[in-house]
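**Q** Generate coordinates for the sequence data below:
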Amino acid sequence: MSKKFLSIFVLTIFLLSTVLAGCSSSKNNTSSANETNTQKQETAKPVTIKLGMWSSSPAEKKIVDDQIAKFKEKYPNIDVQIETIVGDYMQKLQTELASNTAPDIFYLDSMPAPQLMSSGVLEPLDDYIKKYNVDVNDFEPALLSAFQWEGKTYGLPKDFNTLALFYNKDMFKAAGINEPPKTWEELRDVAKKLTKDGVKGLVLSADLARFDAFINQNGGSVYQDGKVTLNLPENAQALDFYVGLITKDKVADTPQNMGEGWNGDAFAAKKAAMAIEGGWMIPFLKEKAPDLNYGIAELPAGKQKSTMAFTVAYVMNKNSKHKDEAFKLIEFLTGKEGQQFVVDSGLALPSRKSMQEGFKEKYPERAAFVDGASYAVPWQFGLYGTKVVDAANKACEALIMKQISSAQQALDNAQKEVGQ
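**A** Presented below is the predicted three-dimensional model:
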């Protein structure tokens, strides 16, 4: 065989092998691409997630609608259907959970949260938080802790409110008071100066959701380490001060004794110069008393600063058939994109710390609510919940009505009523 012929033969074999290799590689690449596309298609299969919420104001419904519209842009394969539960929310929700017809994710208030967290009907979120790298440290600790049970996290807070002191600026100016009170002593003194001409310095309700802040400010606690602690001496001292503003100092009264339904009504009607309420008071006053000249300050402190944190979380139904998609929705609604709608609305406070400065810039007059978040105590008493609230409220009412003279005895009775 000639060298020339041998060279041609070798070249032909080389070219042929290269072509075949190319075809094989192309086939493998095509197969791999097809496999990837198939996986993506399987991941992007249409899924429907039901979101349960209670019947609320049109403003809150708009926030959720806008959040979902934005979520759909990011996850077009996930359809979100809102189920508005009217009437007794918790009763109907528990019925749906028992019959396996509950939504995939739904609102849960901090007060009844322990009942559901302990009953095994909620999906723990810890694995999903880790899987999707959710920064839970950005949530206010008081909010997140309200939805943690026995070392597991069951909900991510969607928003919250704290208590603050509303004060009538015109009444303050007329009384020569330059700034809102910062301590209990100042609160009493200022209330005295403002109590005149049929107006009380302060309106106070016989409601644990208001006087619990004073208990915490005095170093007390209503619930601690799984036990009800209603009758601690610090609690009695705080309740004695709170009720004493009505019965002893005569500088405050209940809204009912003023002929009004709640604190907001009495403040709006200018029957009280100060009131202790949350951010929900703002839209109420805008409608009820649009010309009222008022300010908002942090609550006056006792031994320490404290206020209450009222919060709601999104939680996941343990029987959801689409848990990853359900968590993606929770993550979005409580993440920075979703929380921006909360900031823009001003209806409540964003639950993420990183969003709160933006809220204060947009609503500087509401800074007291945000500033209180760092020392707020969650509105929650374990599995005893409403039993604690009912017993404490009765104790406060009995003192105001002078059916009993000792705050300590009233709280001792309340402790017995709860069964501890």
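**Q** going forward, measure contacts between C-alpha atoms and count neighbours the same way
**A** OK.
**Q** roughly how far is the lengthiest helix in the chain from the heart of the chain?
**A** As assigned by DSSP state H, the longest helix anywhere in the chain is helix 3-43. Chain-centre distance of helix 3-43: 59 Å, with Cα atoms, centre = their mean, to the nearest Å.
**Q** Here is the second sequence; please produce its structure so I can put it next to the first one:
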Amino acid sequence: MMRRFDRRDVLKMGTAAGAGMAFGGGGRGTAAQEMRQLSVLTTGTPDPRPPGTGDYGNDMLDLWKSDHATEVTYEMRPLFEVDDASRAAFDTGVYVHDVYYNSAMIPPFSPYLLELGSRLPEDLIADLAPSQGEPVSWRGQQYGVMPTLTLMILVYNRTIFESYGLPGPPATWDELKEYAAEINPGFPMGLMMPYGARAGIGGVASIWSAFLQQAGGRMYDDDGTPVFNDAPGVDALQFMIDLMPSTTGDSLTNVDMLDLSHRMAHDSAGMMFTFPAFWEVLNQGAPPGEGKIVPAVMPTGPENNATIAMADSWTIATTSPDPDLALQLIDFYLSPEVQRRQWTDIGWLPARLSVLEDPAVQESTPVAAAIREQANAPFASFVTDNFMAVTDVIGLEIQRALRGEQTAAQALTAAEEAIRPLLG
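**A** Reported below is the predicted structural model:
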């Protein structure tokens, strides 16, 4: 049974209002005067959500509200409705909500959002991954903070690996290629991937962008200009091409990570890349550490073992009458105890590294240790304006290269030319 929250815990959470928290300007009164108000647009089950939604964390939020003399109201929407609801609110040009849940929409919404990177509390920044700002930044400005650390990692089938005498997960590109080829001769195949999905985070374009980072490359410069059509970009795509003989034949039509997770759990391949959200399906109810599917960090390329990240974040609207208080609420959402309960109560891993390192968290799932280690490496999402259209175009050219219809260099040249009009 989860213990009740007490006021000593609340006093540790979200109370900083000094250094790193000030936006300037006045608020809407103090706790001694009248109840202040905050409005939050958020997702609901099964996605990450804040305390005080449904039956999750009502005790924590009630105590925070009492301590801050603040009423917090939620507008809950399914994740697929949050973007449209945010756009409609921003289009009014007036205050609607203080805090917005943002799902990979920082670039188009950035004119309506406050810059947060320079205002986050120092103790919070010190407890987040070094690359925490990358997926939620646009043109050098960080506009959000991620509630959960959702990084792409490698998983492998321990039973298959043992049957082939493989010692453990591949640590390098060379080992990934070698192990996949070793498993390949029959069924199962060495590697299974969702290359049929062109667009979005987790599609073939973003998987290539993970290899791109591992080769030392970047998608865009600080001004948003494409810079991926270079040696690291070509090397990354050529590596994917080289892996194709050891990759399941239907990978170029696979679009559903959930379906792949079920197949991976039933011995269809030795390895795949995935996200923590699919662990329950992969693990098939096995006790922690005893399942045949094992999580591991990404293999290291010529430069590092970088990865990609989901880009969900908490943001604050420029129209908020009390951005200082709104940031204190977000700080509360990211506080250690809330982050711990976020995992135990609703199953989303924390963003705070100290909570990922908590023995109780790591003992409950092997994914926590893998994500904590992966967090030491760079990660990004490379979200842009027209992100789905941009990644769809890049993904199309990558698919053609993986099918052998063009070279890696030809694919990236075509992709660069095609996306420039979409980037503005």
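**Q** C-terminal to the longest helix of structure 1, what's the next element?
**A** strand 47-54 (DSSP states H and E).
**Q** Identify each buried residue in that following strand, please.
**A** With burial defined by 16 or more other Cα atoms under 10 Å, the residues of strand 47-54 of structure 1 counted as buried are 49-54.
**Q** In a markdown table, list the residues you listed along with distance to residue 322 of structure 1.
**A** A markdown table is the format used below for those (distance: Cα to Cα, whole Å):
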| residue | distance to residue 322 of structure 1 |
| --- | --- |
| 49 | 7 |
| 50 | 10 |
| 51 | 12 |
| 52 | 15 |
| 53 | 19 |
| 54 | 22 |
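**Q** Now the two most distant members of the residues you listed.
**A** Pairwise distances across the buried residues of strand 47-54 of structure 1 peak at 16.7 Å for 49 and 54 (criterion: Cα to Cα).
**Q** mean deviation of the one helix or strand residue 211 of structure 1 maps to from structure 2?
**A** Residue 211 of structure 1 is located in helix 208-217, with elements delineated by DSSP H and E. With mean Cα distance after the TM-score superposition for structure 1, helix 208-217 of structure 1 departs from structure 2 by a mean of 1.6 Å once superposed.
**Q** what's the matching range in structure 2 for the helix or strand following that helix?
**A** Next along the chain after helix 208-217 of structure 1, taking DSSP H and E as the criterion, comes strand 223-224. Residues 220-221 of structure 2 are matched to strand 223-224 of structure 1 when aligned by TM-score structural alignment.
**Q** Look at the closest residue to residue 334 of structure 2 other than its chain neighbours and tell me its secondary structure.
**A** Take residue 334 of structure 2 and drop its neighbours on the chain: the residue closest to it by Cα to Cα, 6 or more residues apart in numbering is residue 147, 6.5 Å away. Assigned by DSSP: H, G, I helix; E, B strand; the rest coil, the conformation of residue 147 of structure 2 is coil.
**Q** Please say which position in structure 1 residue 147 of structure 2 maps to.
**A** Aligning on TM-score structural alignment places residue 147 of structure 2 opposite residue 158 in structure 1.
**Q** what's the burial count for that match?
**A** 26 (other Cα atoms under 10 Å).
**Q** repeat for the one 4 residues further on
**A** As a burial measure, residue 162 of structure 1 scores 28 neighbours (other Cα under 10 Å).
**Q** show me what contacts it?
**A** Residue 162 of structure 1 makes contacts with 278-279, 307-310, 369-370, 372-373, 376, as judged by Cα atoms under 8 Å, 6 or more residues apart in numbering.
**Q** Let's see that with 10 Å instead.
**A** 277-280, 298-299, 306-311, 348-349, 368-373, 376-379 (Cα atoms under 10 Å, 6 or more residues apart in numbering).
**Q** same question, residue 194 of structure 1
**A** Counting by Cα under 10 Å, 6+ apart, residue 194 of structure 1 touches 168, 171-172, 174-177, 188, 200-202, 251-252, 272-274.
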